[in-house]
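**Q** Just to be clear, the model below is a prediction. Sequence and coordinates:
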Amino acid sequence: MTPHPRRRPAVFISAGESSGDHHGAAVAREIRRKLPEARLLGIGGAEMDAAGVSRIAGLDELAVMGGAEVLRRLPAFLRLEQTIKRLFVTEDVRLFLPIDYPGLNLRLARSARRQGRRVLYYIAPQVWAWREGRARKLRRDCDRVLTVLPFEAPLLERYGVRAEFVGHPLLDGPRPPGDGAGSVIGLFPGSRAQEVRCMLPVFAHAARQLSRRHPDLDFLIARPPHLPESLYAEAGFPTADAREVTEQSRAALTKSGTITLELALAGVPMVVGYRMGRLEWAIGRRLVRVPSIVLVNLVAESPVVPEFLQDRLTAERAAEALEALVGEEGPERREMLRGFGVVRERLGKPGCAARVARHVIDLLESPGGPGAPC
C-alpha cells in the first residue's frame, strides 16, 4: 500500500483507559495550540474526542481486566490492531504517541518503528514493578519515553532507553481541595467493572463495620460515568463522581493505582486494598519486584499508606486501619499527611502536557520522518 502524501502532519494518540483519555486530551489541546495544522487521530474516550482527536475506537472496546477476558476478546483486539497499522500508512502518520496501556501500545509501537515512524511513549509502562523485558522493547521501538514518576527515568536509562521525567499530569489544572473536614469516607473500588465486582463487596463490608462504630460517618462510592449504577446497588451506599467524592472525603478506602496519588495531592488520608483473580495473583506475585504496589509509597520511598493485598484484604483489617485515620489529631493521620507533602514535592511542577507537546513537535521537526532510519 502506497502512503498518500499530505502536507499536514498526522499524530496518532493511543489511550486505552479513562485516565489515558484525560491525559491524551490535555496533550492534544497543547499540540493544537502549538501546531494548529496537525491532524490528530487515535483511540480513546470522550475527552480526546472533545479535544479534536478523530477516534477510530472507544474505551468500551478496550477496557478489560484479567487473562480470561483478554483471551475472550482477543479476535476483536487483533482486528483493531490491524486496522490501526493500515491507518498508519493510509493517513501517513508521522508520529505515534502511545499513553500507558502497554499490551496494545507496545505492539503498535513496534509496527510504527518498523515503518520508520517516530514513536514517543508517554506514561511509561511500569517496568519497575514487573516484566522488565518491556524495557528492552522501549529501547528498541521508541525514540523517547516520557515518565511521570521521578524514579522511572533513571531506571529506564539503565536499560539504554532515552527517557525523561516530565512531571505528573495530576499537577496540571485544579485539584479537589479534600481538606478532610467533613464526615464522609470515600470508597474507590476502581474504574473497570471487573475491579468493582472484585473490590466493592469487601469495601462495602468494611464501611458497614466502621459505620456501626461511628454512626456519624457517611459513605460515598466513586463511580465513573461509563459504569452503570446497577453495578453498585448491592453495596447500599450512594455514588458520585470521583472528584465529588474526593472533595467531600475525610478519609478513603481505595484500590491501588493513580487514584492514590490523586487522593494524596488532595490531602485525603487513605487505606489501600486490592484483589484479583487467583491465577493472576499467583503469576503476579512471582513477577513483582517492588516493596509496594502503592504509588504514594513508591514516590515517598517509605510506607506512608497501609496496603492490604489479596487474602490480607479483609473488611476487618480495612475498617481498623480506616478508623485510625478518622480522628482529628490521630498520629497515623498526621504522619500520613506529612508523607503526602513529600510526594507532592517529588512529582515535579505543573505543565506536563505542554512539555509532552514540545517533545511531539521536536520529533516532528527533527530529521527522520517516515521511511528514514531511526
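**A** Sure, I can see it.
**Q** Only C-alpha atoms from now on, for both contacts and neighbour counts.
**A** Fine.
**Q** what's the helix or strand hosting residue 356 packed up against?
**A** In the assignment (DSSP states H and E), residue 356 maps to helix 352-365. In terms of contacts (3 or more Cα pairs under 8 Å, 6 or more residues apart in numbering; DSSP states H and E), helix 352-365 is packed against helix 18-34, strand 93-99, strand 118-122.
**Q** and with 6 Å instead?
**A** The elements that helix 352-365 packs onto, with contact taken as 3 or more Cα pairs under 6 Å, 6 or more residues apart in numbering; DSSP states H and E, are helix 18-34.
**Q** Run through who's touching the helix it packs on.
**A** With Cα atoms under 6 Å, 6 or more residues apart in numbering as the test, helix 18-34 has contacts from 15, 44, 45, 47, 48, 51, 99, 353, 354, 357.
**Q** could I get the residues you listed as a markdown table with neighbour count?
**A** Shown next, in a markdown table, are the contacts of helix 18-34 (neighbours: other Cα atoms under 10 Å):
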| residue | neighbour count |
| --- | --- |
| 15 | 31 |
| 44 | 31 |
| 45 | 24 |
| 47 | 19 |
| 48 | 30 |
| 51 | 18 |
| 99 | 25 |
| 353 | 22 |
| 354 | 21 |
| 357 | 21 |
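**Q** Pick the one among those residues closest to residue 235.
**A** residue 45 (27.7 Å; Cα to Cα).
**Q** my guess is the closest one meets residue 57, correct?
**A** No: the criterion here is Cα atoms under 6 Å, and residue 45 misses it with residue 57 at 8.2 Å.
**Q** Closest to residue 179 out of the contacts of helix 18-34?
**A** Looking across these and measuring by Cα to Cα, the closest to residue 179 is residue 353, at 26.6 Å.
**Q** Could you measure from that closest one over to residue 165?
**A** 12 Å (Cα to Cα, to the nearest Å).
**Q** now for the contacts of helix 18-34, which pair is the farthest apart?
**A** Distance extremes for the contacts of helix 18-34: the farthest pair is 45 and 354 at 20.4 Å, using Cα to Cα.
**Q** Pasting the second one now:
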Amino acid sequence: MKYYIIAGEASGDLHASNLIRELKLKDTQADFRCWGGDLMQQQGAVIVKHYRDLAFMGFTEVLLNLGTIVRNLTFCKQDIMNYRPDGVILVDYPGFNLRIAGFLHQKGIPVVYYISPQVWAWKQSRVKTIRRVVDKMLVILPFENKFYSEHGVEAEFVGHPLLDALSGKSFSPVTQQANRPVVALLPGSRKQEIRAVLPEMLKVVPRFPEVDFIIAGVCSVDDKFYAKLAGKQKVTVLKGRTYDLLKQSSAALVTSGTATLETALIGTPEVVCYKGGAISYMIAKRLVKVKFISLVNLIMDREVVKELIQQDLSTDNLEKELRLLLYDKGRKTAIVNDFDDLRQKLGGPGASARAAATIEVFLRLRLAESE
C-alpha cells in the first residue's frame, strides 16, 4: 500500500519513523511519501518537506508566517492528489493536519490520526472537526480515550511510543568525569523557543561551579546559534545524544513538550521550563484548560515535577529547584518513585507495533470496500 504521512515536529519524526519501521514489517509492499525529518528518511520514506521548515510557534508567529503556511497547505494537497495514497496518516501538528484532514475527507481518502492533538488542553471545538473528518483516531495518553468517548469520538489507546524508543536502548557516557555531577539543558528544538528559554537556563550556571552543564543540541540548529546564546558561559553543546546525556545527568532543565516525558521515562529528575512571547502567552493563558503544562504532571494528575512558567522562570527559582534535585535525597527519591508509577500508567513497549497493526488492517478493509 501507499502511505502518505505528515509529521511537522521533531517528536513526530521520531514516532513516525518507528511507525514506518513497523508498517514495513506488516506490509512488505509499503511505500512512504512524507512530511517529516531525518529519522523517517532513514526508514526509507521520501521526505517532501522537512519539519524544520514547518515549525511556527505561538499566535503572532503564525500570523507573521501565514503566507508560507497557506502555500504549504496548497502544495501538500496537490502532492497528495498526485501521489494517490491508500491512506494518509497525520501525526499531531493539528493546525496544519486538521486542515488537510478536511480536504482528504472531501476527496474520500482515508484519514488516520496517530498521536492526537491536545484538544483536551485547549481548542476543544476541534473535537467536532475530528469527529467529522478523521476516520481512525489512535491515542497515546491514557486519559485521552475517556476524553474522546465523552465527546462522541471512538478512539483507540495504543500506548506511548516513547517506551518503544527507550526499550532495550544502550546508553553511552557523554563525559568521563565521574566526580562531577552533570546537568542537562534541553531548551527545545526550534530556534524560537531556544532563544526564549536557553538564556534563562544559562543564568544559573555560575551558581553551580561544581557542576558540568551540557546543552542537548539538535542537528537542525547550527553551532553558531548556540554559541551566540551561550556567550562566555562554560557549557558544552552535545548534538544527537540527548538520551545518553539524560541517562548520565543528575538533573535536567527541560523546555515543556515531549522532552519532559522523555526525561521522566529515562529517570532523570527535572525542572520544566517555559517562556513565550508576551502576547502569545497572554492569549494562551486564557484559552488553556489544564492545570499543568508538562505531560508528566498531566498524566499523573498532580505536580510531580516543578513547572517554572513565564515570570516564574527566574534565576533564583531555577537555582532553588536545581539544588533540591541535586542535593535533597528525599526530593530526588520521591520523583524517581513517581516516574516508576508514570511508566505503569503508559503501559509497556509495543505502541508502534500496535498502531501499525491497527492502521494496516483498517486501510486494507477500506481498500477492499472501495473495490
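**A** Right, received. Where do you want to start? Given the structure is predicted, the values throughout are model-derived calculations rather than measurements.
**Q** angle of the helix holding residue 356 of the first structure against strand 93-99?
**A** Interaxial angle, helix 352-365 of the first structure versus strand 93-99 (axes from the mean of the first three to the mean of the last three Cα atoms, to 10 degrees): 150 degrees.
**Q** With the second structure overlaid, how far apart is helix 352-365 of the first structure on average?
**A** Its aligned residues in the second structure lie a mean 1.3 Å from helix 352-365 of the first structure after superposition (mean Cα distance after the TM-score superposition for the first structure).
**Q** Pull the residues that contact that helix.
**A** Helix 352-365 of the first structure is contacted by residues 26, 27, 30, 31, 166, 167, 169 when judged by Cα under 6 Å, 6+ apart.
**Q** can you put the residues you listed in TSV and add neighbour count and distance to residue 218 of the first structure?
**A** Converted to TSV, the contacts of helix 352-365 of the first structure look like this (neighbours: other Cα atoms under 10 Å; distance: Cα to Cα, whole Å):
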residue	neighbour count	distance to residue 218 of the first structure
26	22	34
27	26	37
30	19	40
31	24	43
166	25	38
167	23	35
169	21	31
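**Q** I'd like those residues as a markdown table, with distance to residue 144 of the first structure appended.
**A** Formatted as a markdown table, the contacts of helix 352-365 of the first structure follow (distance: Cα to Cα, whole Å):
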| residue | distance to residue 144 of the first structure |
| --- | --- |
| 26 | 19 |
| 27 | 16 |
| 30 | 18 |
| 31 | 17 |
| 166 | 12 |
| 167 | 15 |
| 169 | 18 |
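**Q** Which of the residues you listed sits closest to residue 133 of the first structure?
**A** Closest to residue 133 of the first structure, out of all of the contacts of helix 352-365 of the first structure and judged by Cα to Cα, is residue 166, at 23.2 Å.
**Q** What does that closest one correspond to in the second structure?
**A** Under the alignment (TM-score structural alignment), residue 166 of the first structure pairs with residue 158 of the second structure.
**Q** For that match, give me its contacts.
**A** By Cα under 6 Å, 6+ apart, the contact set of residue 158 of the second structure is 140, 351, 354.
**Q** The first structure: which residue goes with residue 21 of the second structure?
**A** In the first structure, residue 21 of the second structure lands on residue 29 (TM-score structural alignment).
**Q** what about the helices in the stretch 1-150 of the first structure?
**A** Secondary structure of the stretch 1-150 of the first structure (DSSP state H, counting those that start in this stretch): helices at 18-34, 46-50, 67-72, 74-90, 102-114, 133-141.
**Q** which of the ones you listed is buried the deepest?
**A** Of the helices of the stretch 1-150 of the first structure, the one with the most neighbours on average (mean count of other Cα atoms under 10 Å) is helix 18-34, at a mean of 21.
**Q** mind checking how far it is from the chain centre?
**A** The gap between where helix 18-34 of the first structure is centred and where its chain is centred comes out at 14 Å by Cα atoms, centre = their mean, to the nearest Å.
**Q** which residues touch the counterpart of residue 106 of the second structure in the first structure?
**A** Aligning on TM-score structural alignment places residue 106 of the second structure opposite residue 114 in the first structure. For residue 114 of the first structure, no contacting residues are found, by Cα under 6 Å, 6+ apart.
**Q** measure residue 114 of the first structure to residue 108 of the first structure for me?
**A** 10 Å.
**Q** what does residue 60 of the first structure give?
**A** 19 Å.
**Q** Show me what counts as buried in the longest helix along the first structure.
**A** Identified as the longest helix of the first structure according to DSSP state H is helix 193-213. Using 16 or more other Cα atoms under 10 Å as the test for burial, helix 193-213 of the first structure gives 193-196, 198-208, 210-211.
**Q** what's the answer for stretch 137-156 of the first structure, then?
**A** Buried-residue list, stretch 137-156 of the first structure, by 16+ other Cα under 10 Å: 137-139, 141-154, 156.
**Q** Ends of that stretch, what's the gap?
**A** 11 Å.
**Q** what does stretch 44-62 of the second structure give?
**A** Where stretch 44-62 of the second structure begins and where it ends lie 31 Å apart, using Cα to Cα.
**Q** If you count neighbours, what's buried in that stretch?
**A** 44, 45, 46, 47, 49, 50, 51, 52, 54, 55, 56.
**Q** Run through who's touching stretch 32-46 of the second structure.
**A** Identification of contacts with stretch 32-46 of the second structure by Cα under 6 Å, 6+ apart yields 3-8, 13, 17, 47-51.
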